[in-house]
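K.L.:
sharing a model prediction with you, sequence too.
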Amino acid sequence: GCAMIGQSMINVQSGARTRLAAIMAALFLLSFILFAAPLIEQIPLAALTGVMFMVVIGTFAWNSFRILLKIPRSDALVIILVTVVTVQYDLAVAVVAGVIVSALVYAWRSAKRLHISAHDSHTVPGAKTYELDGPLFFASTDNFSELFDIEHDPDVVIVDFKRSRVVDQSALQAIEDLALKYESKGKELRLRHLSRDCHQLLKKAGQLMIDSDDDHDYQVAADYSVRTGVFGGGH
């Protein structure tokens, strides 16, 4: 696929607008491979070098220089990285490297979006509720653990996932570690408003026993006590 990008762009820039152009390009390429290879060998390498220069000029996004200072630094880094790796190795390696770096940058940004607001519970007298806002996954677990005041919290603590999602195994481990910390202080941790997929993740983990007493209308899990494995009623 990488080898066809340059040919496709040159084809379009030469005026191709319909599928017939792609079909003709494929047929000519097939004929060159099967029958006309001796004729291709007669073309001087200098001429082919000139053709390749024109391909480079036609495929390079020259407006990248103009937008580098206007876009986020992470995006500019990915553009520069992919360009350098393409020249050094090939386009396939560059695409893989760009995808990996972009994924890491996204994970880092998402980790910063996790916030917690704490207030007294409106449903459980004497309890404290932590409302999470943002995804909980491997990059945000450290921040998640630091947002709780385990020493000074009351005996019952509720973690509300209404605006959050449990994404991966690291998040499950972070929840379990938090529950153990509260349990070591003789306190109870409850999970509330887990989405159905988050509920299934916790159930599949095996270490946190979860019943199937869900609110099917809103597809959220009921109040769940990590310490006792028993749901509260009515939520």
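P.N.:
Thanks, I have the structure now. Numbering: from 1, shown residues only.
K.L.:
when you work out contacts or count neighbours from here on, use the C-alpha atoms and nothing else.
P.N.:
Noted.
K.L.:
can you map out the helices along the protein?
P.N.:
2-13, 19-34, 37-41, 45-59, 64-67, 73-88, 91-111, 141-145, 169-184, 196-205 (DSSP state H).
K.L.:
another one to put next to it:
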Amino acid sequence: MTVRTALARLDVRDLLPRRDDYELRPRTVGADLVAGLTVGVVALPLALAFGVSSGVGPAAGLVTAVVAGVVAAVFGGSRFQVSGPTGAMAVVLAPIVAQHGLPSVALVSVLAGIVVLAAGLLRLGRVVTFIPWPVVEGFTLGIAAIIFLQQVPAAVAVEGPVGENTLATAVQVTAEAVASPSLTTAWTLGTVAAVAAVMLALPRLSGAIPASLVAVAAATVVAEVAHAPLARIGALPDSLPVPTMPTVGVGALGDLAGAALAVAALAAIESLLSARVAASMEPGGSVYEPDRELVGQGLASVAAGLFGGMPATGAIARTAVNIRSGARTRLAAVVHALVILAVIYLATGPVSRIPLAALSGVLMVTAFRMTGARTIRAVLGSTRSDAVTFVVTAVVTVAFDLIQAVEIGLVVAAFFALRHVSRASAVHREPLPGQARPGDEHVALFRLDGSMFFGASDRVLTEVSDASARDGVLVVVLRLSQLRMVDATGARALAELVGALEGRGVTVLVKGVQERHRQLLTTVGVLEELRHENHLFDSLDDAVEHARSHVRRSAEGTDVPQLEGRR
């Protein structure tokens, strides 16, 4: 790394807020106010629901939506990104809460935020582009399934075991509900079904109506009037808590470090993917700054943790609502957070009476919408390798762990990619150029195509070695000018091939070593294995002429002189 590059990495001015982040014109400000109000109304029930489903509580969901929403909007790298608690983060936090207790979440949020912030300062924002599309969609589908399954206990009014697999828990509580039906179960299922029906039907009548808020409000009114035996959200704070640094024992800190890294990875991946999708949704496309986005999301999670909230990420559903509502700048995301803040100070009483079953209905519909049938069909219908990668990632996400799912999905995708590259790498035996001459049958000319790397080197070596062992071959000419890539394993395989052929008495001539490969081939020892340093050629005609001369002199029973090759 040069001194100039190092200094450029230390310059953080492009990661800080700027005046051009906002357009303070009446029309633009008006559009942002309307969009922010719309998103705030949509985000309110989601913030409550994700707080509950994560095990942290509805108050933490509201605090996160307010604090992280403002910080990420101001410091983030997208004009339209709306941040806050999300379903994926709720899925990750639930086992952390079960294992380490509620106070651990704030510390995990701070630690994860510091990691994400460091990733932004280190300019790692482009890393997300290396995640293949089938892995992203498989991960999203798996999270959607987990969110849906997490709501089954609340939907049937049966408390499930803590810390168990969501699928097993859903099956268990459903069986218990069927075996012992009750009035509470009937009310709960009816509320979930009614909320889901309203959320699915209302957008067909008018897309401008916040379906989730209407559904939750209607369910709350009916439950209050009928005195329904439904569990409610309960008491909520009527103001933001005082920021404090979370504390935890030294022993637990080591255990939480791993959880913080997993949360940080998820926060970075989800936020960058959401920002990228948001940039593509705007007509004509927009530019987002991935490194600044990581800085903003890292600061948002740190701030949320200090206020007793949970880690935050960019939320693609709320971001999409923001764009479709006419947002022009990041002011809309700030307004969305202020709307929820107003609810905390002015309306915690009515909000505390919302049935938990209504929030379960909201989350089930949200999970259903996360991955559309069209997307699933597109991935499954693309290629067999992409379909397998998609399915494996989704299954691992549901059955095991979210971060492991991304890792395994990347491994599967890399395996298929390497297999494809390996199959594209080939060795071809070619006829000698020009008019045929006596003795040409003792010269074998091989052209190596594609990539000479660890996934293809053994096969290429075997094919050349086997072909050279037949037909009385005395000279092998290796054409390397068509190789696009050579790694250390491939270079070492070439060295072993040359050494093995020379050891059998077959002279090896190498033609067309590219300048970018020369250093590696020299270091690994390919050129040292040649019988003479002048057996390296730039011209195919010179190499073939040298080979024919060697065969001719061998037929005459004389020693083959070391002719001068052209480098």
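P.N.:
Here it is on my side, so go on. Computed from a predicted model, the values in this text were never measured in an experiment.
K.L.:
TM-score for these two?
P.N.:
TM-score of the superposed chains, computed with TM-score structural alignment, normalised by the length of structure 1, equals 0.73; 216 aligned residues with a C-alpha RMSD of 3.5 Å.
K.L.:
rewinding a little: for Asp153 of structure 1, which of the helices of structure 1 is the nearest?
P.N.:
Minimum separation from Asp153 of structure 1 across those (C-alpha to C-alpha) falls at helix 169-184, 9.1 Å.
K.L.:
tell me the average deviation of the top strand by length along structure 1 from structure 2 after fitting.
P.N.:
Counting residues, the longest strand found in structure 1 (DSSP state E) is strand 156-166. For strand 156-166 of structure 1, the mean deviation from structure 2 after alignment is 1.9 Å (mean C-alpha distance after the TM-score superposition for structure 1).
K.L.:
that strand to helix 196-205, inter-axis angle?
P.N.:
110 degrees (axes from the mean of the first three to the mean of the last three C-alpha atoms, to 10 degrees).
K.L.:
follow-up on the earlier one: including distance to Pro135 of structure 1 and mean neighbour count, could the helices of structure 1 go into a markdown table?
P.N.:
Formatted as a markdown table, the helices of structure 1 follow (distance: least, C-alpha to C-alpha, whole Å; neighbours: other C-alpha atoms under 10 Å):
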| stretch | distance to Pro135 of structure 1 | mean neighbour count |
| --- | --- | --- |
| helix 2-13 | 35 | 13 |
| helix 19-34 | 44 | 12 |
| helix 37-41 | 57 | 10 |
| helix 45-59 | 38 | 12 |
| helix 64-67 | 31 | 11 |
| helix 73-88 | 21 | 15 |
| helix 91-111 | 7 | 16 |
| helix 141-145 | 10 | 16 |
| helix 169-184 | 9 | 18 |
| helix 196-205 | 11 | 17 |
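K.L.:
rewinding a little: ok, and for the longest strand of structure 1, which residues are buried?
P.N.:
By neighbour count on 16 or more other C-alpha atoms under 10 Å, the buried set for strand 156-166 of structure 1 is Val156, Val157, Ile158, Val159, Asp160, Phe161, Ser164, Arg165, Val166.
K.L.:
about what we covered before: so which of the helices of structure 1 comes closest to Ser225 of structure 1?
P.N.:
Taking the helices of structure 1 one by one with C-alpha to C-alpha, helix 169-184 is closest: 9.2 Å.
K.L.:
taking helix 196-205 as reference, get the angle to the closest one.
P.N.:
70 degrees.
K.L.:
can you give me the stretch of structure 2 that helix 169-184 of structure 1 aligns onto?
P.N.:
Counting by TM-score structural alignment, helix 169-184 of structure 1 falls onto residues 488-503 of structure 2.
K.L.:
and the strand ranked longest in structure 2, what does it pack onto?
P.N.:
For structure 2, the strand that runs over the most residues, judged by DSSP E, is strand 443-452. Packing partners of strand 443-452 of structure 2 (3 or more C-alpha pairs under 8 Å, 6 or more residues apart in numbering; DSSP states H and E): helix 402-424, strand 426-430, strand 475-479, strand 483-486, helix 540-555.
K.L.:
check which residues of the second one are buried.
P.N.:
Buried residues in strand 426-430 of structure 2, defined by neighbour count with 16+ other C-alpha under 10 Å: Ala426, Val427.
K.L.:
which residues sit against the longest strand of structure 1?
P.N.:
Identification of contacts with strand 156-166 of structure 1 by C-alpha atoms under 8 Å, 6 or more residues apart in numbering yields 121, 126-137, 172, 187-195, 198, 201.
K.L.:
what do you get for stretch 123-132 of structure 1?
P.N.:
114-121, 153-164.
K.L.:
ok, now stretch 192-211 of structure 1?
P.N.:
For stretch 192-211 of structure 1, using C-alpha under 8 Å, 6+ apart, the contacting residues are 158-162, 165-167, 172, 176, 219-224, 226, 229-231, 235.
K.L.:
quick check: angle from the longest strand of structure 1 to strand 128-136?
P.N.:
Using the same axes, to 10 degrees: strand 156-166 of structure 1 against strand 128-136 is 10 degrees.
K.L.:
who are the contact partners of Arg113 of structure 1?
P.N.:
Arg113 of structure 1 sits in contact with Asp133, Gly134, Pro135, where contact means C-alpha under 8 Å, 6+ apart.
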